[in-house]
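Asks: Next input, structure requested:
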Amino acid sequence: MSLEKGLASKYIYITFVIAAYWIISILTVFVNKALLSSKAVNLDAPLFVTWFQCIVSTVICIILRKLSQWFPGYIEIADGSPFKKDVLKKVLPLSLLFTGMIATNNLCLKYVGVAFYYIGRSLTTVFNVVFTYILLGQKTSFKCIMCCAVIVSGFWLGVDQEHVAGSLSILGTFFGVLGSLSLSLYSIRLKQTLPAVNNDIWLLSYYNNVYSIIIFIPLMIISGEPTIVYNYEKLGYPLFWGAMTIGGVFGFAIGYFTALQIKVTSPLTHNVSGTAKACAQTVLATYWFNEEKSFLWWISNIIVLTASAFYARIRQLDLSKEYKMERQQLKV
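Replies: Okay, here's the model as predicted:
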């Protein structure tokens, strides 16, 4: 009975984590969409919104680090300074990619609808295959390449249907492709940078957000956003800053629950969960914003979602075979 209770508790916990990931992830997208392009907020300063979210994430990291010092054993956050020369040299290249990634993601979301957001950023897998080969010299199986080809076809069909419906944002799609590209490069660089911070994801998150706060300042100045923010009529409204803070908290929370979901399940389960979540998010967005989509538009989503899920599964099987071969070679 105790074993059955233990398994039941484990499955309940896993279910809770997956549900929390879905809820936080979907809410993060909807909250950011409201901050970036809703008439209620009406602030044309996407870089400023992203910059403030980095500040909120940094403050949360600092608070968690202090709590880990006060309550050791309950919260474990490593101590570290982002202003050390060796840390700056090793982490800054990754932080540049991190800044580009979150900036282009939010810029994409500003110009496209939530329903199209997943399709707009669906080329990450394709870029992963391309850059893994170019930068690391690692080849991908033919089946995975075919999945990538199907993803590209689904992406183009989705773009075409947005164009037919008259709702295509070329700028938003462009930022979506850039977001996919930067996320791919970030993922590759992440594996190379983690050993420099003792594989501590939260310490790296702290460094990334601190550096991003600094990197965003010249970008905001070049884009003229300080003037826009200074003349913003709701700048003194507590409700506005409350909404901005909530957006920052959600941004930090999605990073935590993403890592937690991978930890309690597996990378494959995380990919499948993320794909299913994207499907639910798309359906919810069309209902919430009262959008009518064509049959081919829905087909494009199904193509991308299915091909992404197949890619994750095939890649997992390929890695499993490689691991078994390495084990056999070691035994010999």
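Asks: Only C-alpha atoms from now on, for both contacts and neighbour counts.
Replies: Will do.
Asks: show me where the chain has helices.
Replies: Secondary structure of the chain (DSSP state H): helices located at 2-37, 46-70, 85-111, 114-120, 124-136, 142-165, 170-193, 201-223, 225-230, 238-264, 267-288, 295-331.
Asks: hey, which of the ones you listed is tucked in deepest?
Replies: With neighbours defined as mean count of other CA atoms under 10 Å, those peak in mean count at helix 114-120, which reaches a mean of 24.
Asks: Now the second one, please; I'll put the structures next to each other:
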Amino acid sequence: MRDTQQDLCSRYIKIFVVVACYWVVSIATVFVNKALLSSATVALEAPLFITWFQCIVSFTICSTLSLTGGIPGIFTFPKGTPWKIDVMRKVLPLSLMFTLMIATNNLCLKYVGVSFYYIGRSLTTVFNVIFSWVLIGQLTSLRCILCCLVIIFGFYLGVDQENLLGSFSLVGTIYGVLGSLMLSLYSIYTKKVLPHVNQQVWLLSYYNNAYSILLFIPLIVVNGELTILANYTNFHDPYFWFQMLIGGLCGFAIGYFTSLQIKVTSPLTHNISGTAKACAQTVIATQWYSETKNLLWWTSNVIVLCSSALYARFKQIEMEQNARKSNNEEKSLV
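Replies: This is a model prediction of the structure:
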């Protein structure tokens, strides 16, 4: 009995530590990226170049871990190479979505405040419902659709209040909506591509970062960042590269702790944790940047947060019901 209690206590401690690490790393990543994209200390108006460099850092880490097999005693990393034609043919379309997703996310963060960032990207759930129906014919229950309608209302209210407060950015909000759209598409097509990499999430991340390094180059050119980079004077500053390296490490770490949190808990718990983390992130941002928000602005955040959490719970219940129904049908056939 005592051993069982100790095992249970040990498990809860592990879950607490993992969730805490996810919160710290995720919130830190947003603030670090905001500093890189908008701060006067960096002063580099080249958001796609900054994102491209982060992909290089993640690719370098993944490539090293793939060669070594991971970190002994901590986790194993699958072996593989992204430079096989067959792999490129199957994964490259998804990598294009991945590239556009992280590009639009960082562009959104560049133009909007951290406190508004969650609202700006809150339509992912809505796009998930739309694309699941359009692309794979998956119907959604009425109560989940109602949650999506409430999320849209919360998004509208947040945009309206941000505009009244004088801190609204149309460009940033458009990038936020595009980021939500690309994240939704990426999530749906990830399920189709994972079987081609033996269901290895880390291997898919490795390949995505490898191809993104190439895909970002024409985007950087089209965005006119080559001229900005040519005239930038801080490339010789070690502190600049230190900040860039920290941003890249944070980008890799958030991928690791996201996967780890799902592994030690569940997808539902991860969604709830992410929702709660977004709430904490918003509160921290308003304090950190000394922002004053009115009651309706906070109401919009509560509406989106609660509706998103309720949607996740409804989907979890439906998945459990479908699983029980399938098991009962299999037993009846036997």
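Asks: TM value for the aligned chains?
Replies: The TM-score (TM-score structural alignment, normalised by the length of structure 1) is 0.98; 331 aligned residues with a CA RMSD of 1.1 Å.
Asks: got a markdown table for the helices of structure 1, with distance to Ala78 of structure 1 too?
Replies: Conversion of the helices of structure 1 to a markdown table gives the following (distance: least, CA to CA, whole Å):
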| stretch | distance to Ala78 of structure 1 |
| --- | --- |
| helix 2-37 | 23 |
| helix 46-70 | 7 |
| helix 85-111 | 14 |
| helix 114-120 | 34 |
| helix 124-136 | 30 |
| helix 142-165 | 38 |
| helix 170-193 | 16 |
| helix 201-223 | 6 |
| helix 225-230 | 34 |
| helix 238-264 | 15 |
| helix 267-288 | 24 |
| helix 295-331 | 31 |
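Asks: mind checking which of those is nearest Ile77 of structure 1?
Replies: helix 46-70 (5.2 Å; CA to CA).
Asks: Tell me which other helices or strands that closest one touches.
Replies: helix 2-37, helix 85-111, helix 201-223, helix 225-230, helix 238-264 (3 or more CA pairs under 8 Å, 6 or more residues apart in numbering; DSSP states H and E).
Asks: List the contacts of that helix.
Replies: Residues from elsewhere that reach helix 46-70 of structure 1 (CA atoms under 8 Å, 6 or more residues apart in numbering): 35-36, 74-79, 102-103, 106-107, 110, 202, 206, 209-210, 212-213, 216, 219-220, 225, 229, 244-245, 247-249, 251-252.
Asks: before we move on, the earlier item: what's the closest of the helices and strands packed on helix 46-70 of structure 1 to Tyr186 of structure 1?
Replies: Among these, helix 85-111 sits nearest to Tyr186 of structure 1 (CA to CA), with 5.6 Å.
Asks: post-alignment, that closest one versus structure 2, mean distance?
Replies: Helix 85-111 of structure 1, aligned to structure 2 and superposed, deviates on average by 0.3 Å (mean CA distance after the TM-score superposition for structure 1).
Asks: ok now that helix, how far from the chain's centre?
Replies: 12 Å (CA atoms, centre = their mean, to the nearest Å).
Asks: And stretch 325-334 of structure 2, by the same measure?
Replies: The answer for stretch 325-334 of structure 2 is 37 Å, by CA atoms, centre = their mean.
Asks: hang on, the earlier thing: could the helices and strands packed on helix 46-70 of structure 1 go into a markdown table alongside distance to Asp160 of structure 1?
Replies: Formatted as a markdown table, the helices and strands packed on helix 46-70 of structure 1 follow (distance: least, CA to CA, whole Å):
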| stretch | distance to Asp160 of structure 1 |
| --- | --- |
| helix 2-37 | 23 |
| helix 85-111 | 16 |
| helix 201-223 | 30 |
| helix 225-230 | 32 |
| helix 238-264 | 31 |
